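# Any chance you could fold what I've pasted below:
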Amino acid sequence: MTFQGWFLIIAFVAILLVLTKPMGRWLFALYEGRRTPLHRLLGPVERGFYRLSGIDPDEEQGWRRYAVHMLIFNAMLLLFTYAVLRLQGVLPLNPLGYDAVGADGAFNTAISFTTNTNWQWYSGEATLSNLSQMLGLTIQNFLSAATGIALAFALFRGFARRSAATIGNFWADMTRVTLYLLLPLCFVYAIFLIANGVPQTLAASIDISTLEGVKQTLALGPVASQEAIKMLGTNGGGFFNANSAHPFENPNALTNLVQMLSIFAIGFGLTWTFGKAVGNQRQGWAILAAMLTIFLAGVSITYWQEAAGNPILHQLGAAGGNMEGKEVRFGIAASALFSVVTTAASCGAVNAMHDSFTALGGMIPLLNIQLGEVVIGGVGAGIYGFLLFAILAVFVAGLMVGRTPEYVGKKIEAREVKLAVLAIAVLPLIILGGTAIASVTEAGLAGPLNKGPHGFSEILYGFTSAVGNNGSAFAGLSAGTPFYNGMLGVAMWLGRFFIIIPMLAIAGGLAAKKYTPESAGSFPTTGPLWTGLLVGIVLIVGGLTFLPSLALGPIADHLAMINGQLF
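The predicted model follows:
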């Protein structure tokens, strides 16, 4: 480990803390439906959309109606993307003449991008046309991200409102987030990427000659526009197979830093927005402090392990840290930081191959997803997932100290706790169930490249990434088969919406409750004790569930490595 490496990590967090309030204020304006400086330019577009679709943005919805509209919208997006991929061979903007994507592959990809997972079993530049990349995938990147933020707003209203029957309007929330937040930011971001060498063209490829005189054909396309929303929307699906390790997606150290910042920027801002919404900014800062505690612990372990390197290679005379699977232009520190950022959020973009990390270095990205990706998390999804853990934490605190289980002025009763447990239990049930099936079936065992604990880790990571809606992978898993496309597709859908429905039910129930002023019998939820309790609940409830599977995978892999055994 080096001073420069730690400086990068500290500077990264410091920049994000500076951005938290400005981003939070912008999000709060959208949460309240207030005017922003962009309304003069984009307001007519918003109003035109409402007129064309027959939507009244001022018409509030109860949680059931909000959920139904959200589910119908996402189902239509899934069918649309599936149709684009299946018809790719006859649609325009297909200069290389790619055939239609197969049924199981189109099924998996359509679900993947609808659920903000962006798992990719294929090589983008060798499978998808420019039209499929833009119309099928980039649009989904915007709308799936906007859906997540809209859902976070709905839960915020549940905590903030008093004796209310509604939690907002799904269509208004989603439209405002897309129009006034994601599109403007991505427009500026894409220009920045183009200025740094990221292509933005409808050309399919370019022929070049290397310094050695070898002729090569390099794939091109509308990369910058997809790259911008890929990061800001915590989507992660790359235009190229190598994702953010590809120089056309992530050319240099500056773009690498900006990509990491953009993954976390909206998630940081939403913690401030939550505090503002419930009338107590300390609540938002307490949540952010708990998230950062877990994040920094994960970064420290990953950086330490990758900088330490592989002792087996050291014995063979290859000293130094672990550079396998990493880009020289980024190095160990930036690669380790990127891996923790992208899995703490539900992004899934990678600038290094996690399969090539050391056993414990690769375990942290895996554990980040298994915790529910609530350490900052995906845009919207991270904060509402973390608030589910907060409900459990305040309930446990009430049992331990005999105080009234209240959170931000709302009594936490049996209904909220049951729904929170139901939502949190979805992840381990599907992850461990899917991993178990794949680990004992012929079709499942045909996927991992490696044998032994590392091969098991590849399968476990695949289902963890799918259910957690992350999209990254241990690169050794060959998942482009009917078995994995089908299994992981179903896992992605369940992992997204079987958490959202209980969460919206909680929002509706909380909105209907009266405000309960804090009293001497209330458990304080803003100080260091509360932050520590939140960290403990996330690690115990979210982490210990997966300890046996981690012991069979990365922990066993690490013990074998330090004893000189390779698989």
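# Please make it C-alpha for all contacts and neighbour counts, starting now.
Noted.
# Sticking with residue 436, tell me its helix or strand.
Residue 436 is located in helix 414-440, with elements delineated by DSSP states H and E.
# Could you check how far that helix is from the centre of its chain?
Here helix 414-440 shows a centroid-to-chain-centroid distance of 18 Å under the convention Cα atoms, centre = their mean, to the nearest Å.
# Then stretch 379-399?
Taking mean C-alpha positions (Cα atoms, centre = their mean), stretch 379-399 and its chain are 18 Å apart.
# To compare with the earlier structure, here is another sequence to fold:
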Amino acid sequence: MNANDLLHTALFIVVLLVVAVLLGRYMTAVLDGSSVVVRKIGRPLEHLLYRLAGVDELAEMSWKQYAYAVLLFNAVGALAVYGVLRLQQWLPANPLGLGPMTTDAALNTAISFTTNTNWQDYTPETTVSYLTQMAALAVQNFLSAATGIAVAVALIRGLARHTANSIGNFWVDLTRTTLYILIPISLALSLLFIGQGAIQNFRHYADVPTLQTTTYQAPKTDAQGNPLKDAKGNPILQDVKADKQTIAMGPLASQEAIKMLGTNGGGFFNANSAHPYENPTPLTNFIQMVAMLSIGAALCIVFGRMVGDQRQGYAVLAAMTIAFALACWAEISYEQAGNPLIASLHVDQGSSALQAGGNMEGKETRFGIADSGIFTVATTSASCGAVNNMHDSLTPMGGFVPILMMQFGEVIFGGVGSGLYGMLVFALLAVFIAGLMIGRTPEYIGKKIESYEMKMVAIAVLAMPLIVLVGTSIGVLSPLGTAGIANPGAHGFSEILYAFTSATNNNGSAFAGLSVNTPFYNVLLAIAMWLGRFVPVVAVLAIAGSLAAKKRIAVTEGTLPTHGPLFVVLLLGAVVLIGVLTFVPALALGPVAEHLAMIAAH
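Got it, this is the predicted structure:
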């Protein structure tokens, strides 16, 4: 990692932390209703929405009612998206006349966007219409993000309240998050992206002449598209002249903004954030990286302010920042080192004034190693899944880092809401471990952590590894699973492991060498996405309800401080202990084995 890479990373982290503090203060005021935006400016619209939906905004919910509302709302959302995907051929705003998705692909996509995963095993610009992009996919980008934030806020209330039977109102949390946080910031980002060159229109796809005409031979076909053959059974070839290129159009900037802000990640184009229309300039690249981590980091500030001790929020934020910085260092270092097999051919991979150096396969030259590496770590830290480079082309250990970031449970900033509530679950686990070591009942922010909470913590923490490892096992043992592998050996195993890790953690990025648009993978990954999202959600809400009902106990000399450097180290230790030890065998079979083969010149 050279000085330029270090400067890039340091600048990014400083900007992110400044944005997090400012945004966290605003979000706290919105979520507790004290902001002037909530009390006066948006009040008429908010009140109208409650009346139309038949919601009593003053009625709070128990954790079971809150969980029921979350599950019902998202199930209805998944059904609505599925319907649009299956019926889009009869709906307006479909200039290309695109047909319906297959049943299994529509199921996978509907669950993917509902769970904030945005896993795409199809080519968006040739598969989904403008209406589908806007009314189904982009809408779920807002609602799935708002759901995650609402669950995080419910858990914070559980820690902040005492002897209470409720943890808030899901419909109010959902509405305020969408209305006052996600929509305004997304609108501002959309305008900024348009100013930098991202497109936003409803035009038909444009055919433009190419600078050079290319002639090649292709088989002749009949009216049904079947290849014609001569008397000997050989295909009949014809000369084809290529003198134009079709350029996709559409309402892109509006979806790009919430894609990044809501840690959704679903691209308007198949090339995702490597496409010049989605990510036109280095400035948009930097803003996208900040946007995808900003709410996850800001929620740490919200947490500290809502529990009445800002040091608690800063401690969690410090743990996330340290882990993120170390991951960026590792990712950039591995990619900057390149492939020793290429170096053995006397090819200079070092960075200089004339070349970026390192492993540039699958990367945009306008972003280079540093911005590609930070983006890779950010998107797999944040459960975003957007990519500005091809993860399948990373070096073995360069691919190890994003897999590991997801296998930590994506609690390093994490998805909007899910990152914070995931890290708070690890905080409960950390104080439990500390309590065992010193022989005291574990406490966190004045609440005793007892057997019920630890059972829910176990469910929340272990559900993801169970789903990932069982799914990966099915994938590598089934002929239907191995049929999609394009690369044999350790890398092929890594592709399947990455797919289930990404789906279960609701990330959505992929090692793209695996062909997953099949009924086998569509159904299996859909199950992984749904369970990976909502099993931890229900467990977290159960924890919130239990903690809210407890009395707050006084701090004594024997209470473990949960706002200092010692706790930050303990918290990071708990994350690493669970993440690494759970997945060591799988990682050894995948990226580690591939790395050892590479350095051994195989």
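# Give the aligned range of stretch 238-254 of structure 1 in structure 2.
Mapped onto structure 2 using TM-score structural alignment, stretch 238-254 of structure 1 spans residues 267-283.
# Pull out the buried residues from that stretch.
267-275, 277-281 (16 or more other Cα atoms under 10 Å).
# could you redo those residues as a markdown table and give each row distance to residue 115 of structure 2 and secondary structure?
Compiled in a markdown table, the buried residues of stretch 267-283 of structure 2 are given as follows (distance: Cα to Cα, whole Å; DSSP: H, G, I helix; E, B strand; the rest coil):
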| residue | distance to residue 115 of structure 2 | secondary structure |
| --- | --- | --- |
| 267 | 16 | coil |
| 268 | 18 | coil |
| 269 | 20 | coil |
| 270 | 20 | coil |
| 271 | 22 | coil |
| 272 | 19 | helix |
| 273 | 21 | helix |
| 274 | 24 | helix |
| 275 | 25 | coil |
| 277 | 26 | coil |
| 278 | 23 | coil |
| 279 | 24 | coil |
| 280 | 28 | coil |
| 281 | 30 | coil |
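# can you redo those as a markdown table with distance to residue 320 of structure 2?
Formatted as a markdown table, the buried residues of stretch 267-283 of structure 2 follow (distance: Cα to Cα, whole Å):
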| residue | distance to residue 320 of structure 2 |
| --- | --- |
| 267 | 26 |
| 268 | 30 |
| 269 | 31 |
| 270 | 30 |
| 271 | 29 |
| 272 | 26 |
| 273 | 24 |
| 274 | 26 |
| 275 | 29 |
| 277 | 31 |
| 278 | 28 |
| 279 | 26 |
| 280 | 29 |
| 281 | 28 |
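# Taking the residues you listed together, which two end up most distant?
Across the buried residues of stretch 267-283 of structure 2, no pair lies farther apart than 270 and 281, at 18.1 Å, counting by Cα to Cα.
# mind listing the strands for the stretch 101-250 of structure 1?
205-209, 215-219 (DSSP state E, counting those that start in this stretch).
# I meant to write the stretch 401-550 of structure 2 there.
443-444, 447-448.
# The first one vs structure 1, average offset?
So the one you mean is strand 443-444 of structure 2. Here the mean offset of strand 443-444 of structure 2 against structure 1 after fitting is 0.4 Å, by mean Cα distance after the TM-score superposition for structure 1.
# in structure 1, what residues pair with that strand?
Using TM-score structural alignment, strand 443-444 of structure 2 pairs with 406-407 in structure 1.
# gap between that stretch and the chain center?
Worked out by Cα atoms, centre = their mean, stretch 406-407 of structure 1 lies 28 Å from the chain centre.
# Also stretch 7-20 of structure 2?
Taking mean C-alpha positions (Cα atoms, centre = their mean), stretch 7-20 of structure 2 and its chain are 20 Å apart.
# buried stuff in it?
Within stretch 7-20 of structure 2, the residues scored as buried using 16+ other Cα under 10 Å are 9, 12-13, 16-17, 19-20.
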